[in-house]
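K.L.:
my questions concern the predicted model and sequence given below.
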Amino acid sequence: MDFRCRPGTITALVGASGSGKTTVANLAARLWDVDSGAVRIGGADVRDLGSDRVMGLVTTVHQDVYLFDGTVRFNVTLGRPEATDAEVWAALAAAQCDDMVRALPGGLGHQLADGGSGLSGGQRQRLSIARALLKDSPVLILDEAVAAVDPRTEARIQEALARLVAGRTTVVIAHRLDTVREVDRIVVLAGGAVEAAGTHDELFTTSPTYRALLDTHSTQDVPTV
């Protein structure tokens, strides 16, 4: 498997279950290391950079968000604990969830139950986006964040994501192909290898695998609001 993500662009990884999308994401974030070859950020092998440096360079926003037993402020500032309240509120506003936090008893000091069980899935997702915005790392790995939410919540999450990806090198693990048609580049994975890469229009013409994925998802996808 060999591909590059150009700085400041959005690259979507698509493929059937088991094709390697999550593996690529975990390797890029250095949750795992490769047995051969190399994963590089800015030309440097992540193993040479070290885990702490990679953690500072890369932020992953997961589809299934876990919040810790602590305050809202603690959860949002995990990547930047020295952030001021003004910076935290600015990140919450950009993530479309400052109104929700202001409505909580105690605001930033509100104590969340383990896992954020008192919040909806959309609220937890927007808090995780605020956390990523505040951390402000140059590389973003995004596990699509709009599954199983109502259209109004989806619209707010999409607006927050648009602010999050701006200017960052972003890798999107795509579960819904309708959400990635306008990205800069789509990489089609099959059997742990790159089967094809290009724009939506290019792959629709040249990649049977991509067309098959579109056909498979066409009966499942709901248009993005």
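P.N.:
Arrived safely, thanks for sending.
K.L.:
C-alpha only now, for contacts and for neighbours.
P.N.:
OK.
K.L.:
buried set for the host helix or strand of residue 201?
P.N.:
According to DSSP states H and E, residue 201 maps onto helix 200-206. Within helix 200-206, the residues scored as buried using 16 or more other Cα atoms under 10 Å are 200, 203.
K.L.:
show me what the helix or strand that it is followed by is packed up against.
P.N.:
Tracing the chain C-terminally past helix 200-206 and defining elements by DSSP H and E, one meets helix 208-218 next. Under the contact criterion of 3 or more Cα pairs under 8 Å, 6 or more residues apart in numbering; DSSP states H and E, helix 208-218 touches helix 200-206.
K.L.:
how many other residues sit next to the nearest residue to residue 157 once chain neighbours are set aside?
P.N.:
Counting by Cα to Cα, 6 or more residues apart in numbering, residue 126 is the residue found nearest to residue 157 once chain neighbours are left out, at 6.4 Å. As a burial measure, residue 126 scores 27 neighbours (other Cα atoms under 10 Å).
K.L.:
would residue 126 count as being in a strand?
P.N.:
No. With DSSP: H, G, I helix; E, B strand; the rest coil as the criterion, residue 126 is helix rather than part of a strand.
K.L.:
quick one: it from residue 51, how far?
P.N.:
Remark: distance between residue 126 and residue 51 (Cα to Cα, to the nearest Å) = 26 Å.
K.L.:
likewise for residue 129?
P.N.:
The span separating residue 129 from residue 51 equals 22 Å under the rule Cα to Cα.
K.L.:
mind checking which of those two has more residues around it?
P.N.:
Neighbours per residue (other Cα under 10 Å) separate residue 129 from residue 51, with residue 129 holding more: 30 against 14.
K.L.:
putting a second one here so we can go through both:
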Amino acid sequence: MNPIVFHIISGDAFFSGVAVLLAVVCYRWYHRTKTIDSAKVRLLLLIVFLCGLIGVVFSSTPMPLWFAILLMGLTLAWCGTLWYGATRCPGTHRATVMLMVVSWSLAAALEFPWRQLPVTATAPVNALTVIGDSVSAGMEEGEAETWPSLLSRQHNLEVQDLSHVGETAGSALKRLLSNGIHHDWIIVEIGGNDILGSTSASQFEIDLEALL
């Protein structure tokens, strides 16, 4: 899988996006008393800032609606103080910078624990079942080897691969009921198509609960 695509769909783009946003904010704060005359530098800062925002948005990281609105509002307020002139309203600009740094750092800190891998007791495993979407099934990349196949080959495991391109929690449940589970150990990688598609949060919760 393309590393950029994987970086986005894995959710890691949220952290890199936040890091880019804060880097631009801190850079502009450090140079707050200076006017950036170079059009190329201003354009570069704008592109980098937009890339950070795109990374955050495309990561589809779930968060309360009010918090997302707060983050976007603070971001727009910071952009507004830059446009109006940081030297004209230094107090307001300083406040927006502090709120930007605190809020985006808090968002990353709250999301970080969900990215940690669980620690489980070791046990002999020679077979497992994979339930997943295109992250597991591949994205029509021809002869590219999927990670369930790679896992099976490198660790000499029997893998029942029930992953399918475009799979949602609801369709995975139907596929599971029709095929059955052959092994005790199961890896579930699902939800990206639900979040990016038309599945409501309540329906996704119901489907995922039924699947698990």
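P.N.:
Thanks, I have it. Keep in mind that what you see is a predicted model, and the values were worked out from it rather than measured.
K.L.:
give me the TM-score for this pair.
P.N.:
For these two chains in superposition, a TM-score of 0.26 is obtained (TM-score structural alignment, normalised by the length of structure 2); 106 aligned residues with a Cα RMSD of 6.3 Å.
K.L.:
in the helix or strand harbouring residue 164 of structure 1, what counts as buried?
P.N.:
Using DSSP H and E, residue 164 of structure 1 sits within helix 151-165. By 16+ other Cα under 10 Å, the buried positions in helix 151-165 of structure 1 come out as 153, 154, 155, 156, 157, 158, 160, 161, 164, 165.
K.L.:
that helix - contacts with which helices or strands?
P.N.:
Applying 3+ Cα pairs under 8 Å, 6+ apart, one finds that helix 151-165 of structure 1 makes contact with helix 121-135.
K.L.:
the helix it packs on versus helix 151-165: what angle between them?
P.N.:
Using axes from the mean of the first three to the mean of the last three Cα atoms, to 10 degrees, the inter-axis angle of helix 121-135 of structure 1 relative to helix 151-165 is 10 degrees.
K.L.:
packing partners of helix 121-135 of structure 1?
P.N.:
Using 3+ Cα pairs under 8 Å, 6+ apart, helix 121-135 of structure 1 sits against strand 58-61, helix 72-76, helix 85-94, helix 151-165.
K.L.:
got the contact list for the lengthiest helix in structure 2?
P.N.:
Secondary structure assigned by DSSP state H gives helix 90-111 as the longest helix of structure 2. With contacts defined as Cα atoms under 8 Å, 6 or more residues apart in numbering, helix 90-111 of structure 2 is touched by 14-15, 18, 22, 25-26, 29, 71, 74-75, 77-78, 81-82, 86.
K.L.:
tell me which of these fall in helices.
P.N.:
Reading helices off the contacts of helix 90-111 of structure 2 with DSSP H, I get 14-15, 18, 22, 25-26, 29, 71, 74-75, 77-78, 81-82.
K.L.:
and of those residues, the nearest to residue 129 of structure 2?
P.N.:
residue 14 (29.2 Å; Cα to Cα).
K.L.:
burial of the closest residue to that closest one other than its chain neighbours, as a residue count?
P.N.:
In this structure, residue 14 of structure 2 finds its nearest non-sequential neighbour in residue 56, 4.4 Å apart by Cα to Cα, 6+ apart. Counted with other Cα under 10 Å, the neighbours of residue 56 of structure 2 add up to 23.
K.L.:
contact partners for residue 56 of structure 2?
P.N.:
Shown in contact with residue 56 of structure 2 (Cα under 8 Å, 6+ apart): 13, 14, 15, 16, 17, 18.
K.L.:
grab the nearest non-local neighbour of the first one.
P.N.:
Which is residue 13 of structure 2. Closest residue to residue 13 of structure 2 apart from its sequence neighbours, by Cα to Cα, 6+ apart: residue 55 at 5.0 Å.
K.L.:
any idea which element the one you found lies in?
P.N.:
Element membership for residue 55 of structure 2 (DSSP H and E) is helix 39-58.
K.L.:
check which residues of that helix are buried.
P.N.:
For helix 39-58 of structure 2, the neighbour count (16+ other Cα under 10 Å) marks 45, 48, 49, 51, 52, 53, 55, 56 as buried.
K.L.:
mind checking how far the second one is from residue 84 of structure 2?
P.N.:
With distances taken as Cα to Cα, residue 48 of structure 2 is found 20 Å from residue 84 of structure 2.
K.L.:
surely residue 194 of structure 1 is in contact with residue 186?
P.N.:
No. Using Cα atoms under 8 Å, residue 194 of structure 1 is not in contact with residue 186; the gap is 10.5 Å.
K.L.:
looking at the two, which is more packed in?
P.N.:
Set residue 194 of structure 1 next to residue 186 and count neighbours by other Cα under 10 Å: residue 186 wins out with 25 against 18.
K.L.:
for the one helix or strand that one maps to, packing partners?
P.N.:
Using DSSP H and E, the element containing residue 186 of structure 1 is strand 185-190. Where contact means 3+ Cα pairs under 8 Å, 6+ apart, strand 185-190 of structure 1 is packed against strand 10-14, strand 193-198.
K.L.:
can you rerun that using 10 Å?
P.N.:
In terms of contacts (3 or more Cα pairs under 10 Å, 6 or more residues apart in numbering; DSSP states H and E), strand 185-190 of structure 1 is packed against strand 10-14, helix 21-28, strand 169-173, strand 193-198, helix 200-206, helix 208-218.
K.L.:
now the last one: buried residues?
P.N.:
Going back to what we said before, that points to helix 208-218 of structure 1. Here helix 208-218 of structure 1 shows 209, 210, 213, 214 as buried, counting by 16+ other Cα under 10 Å.
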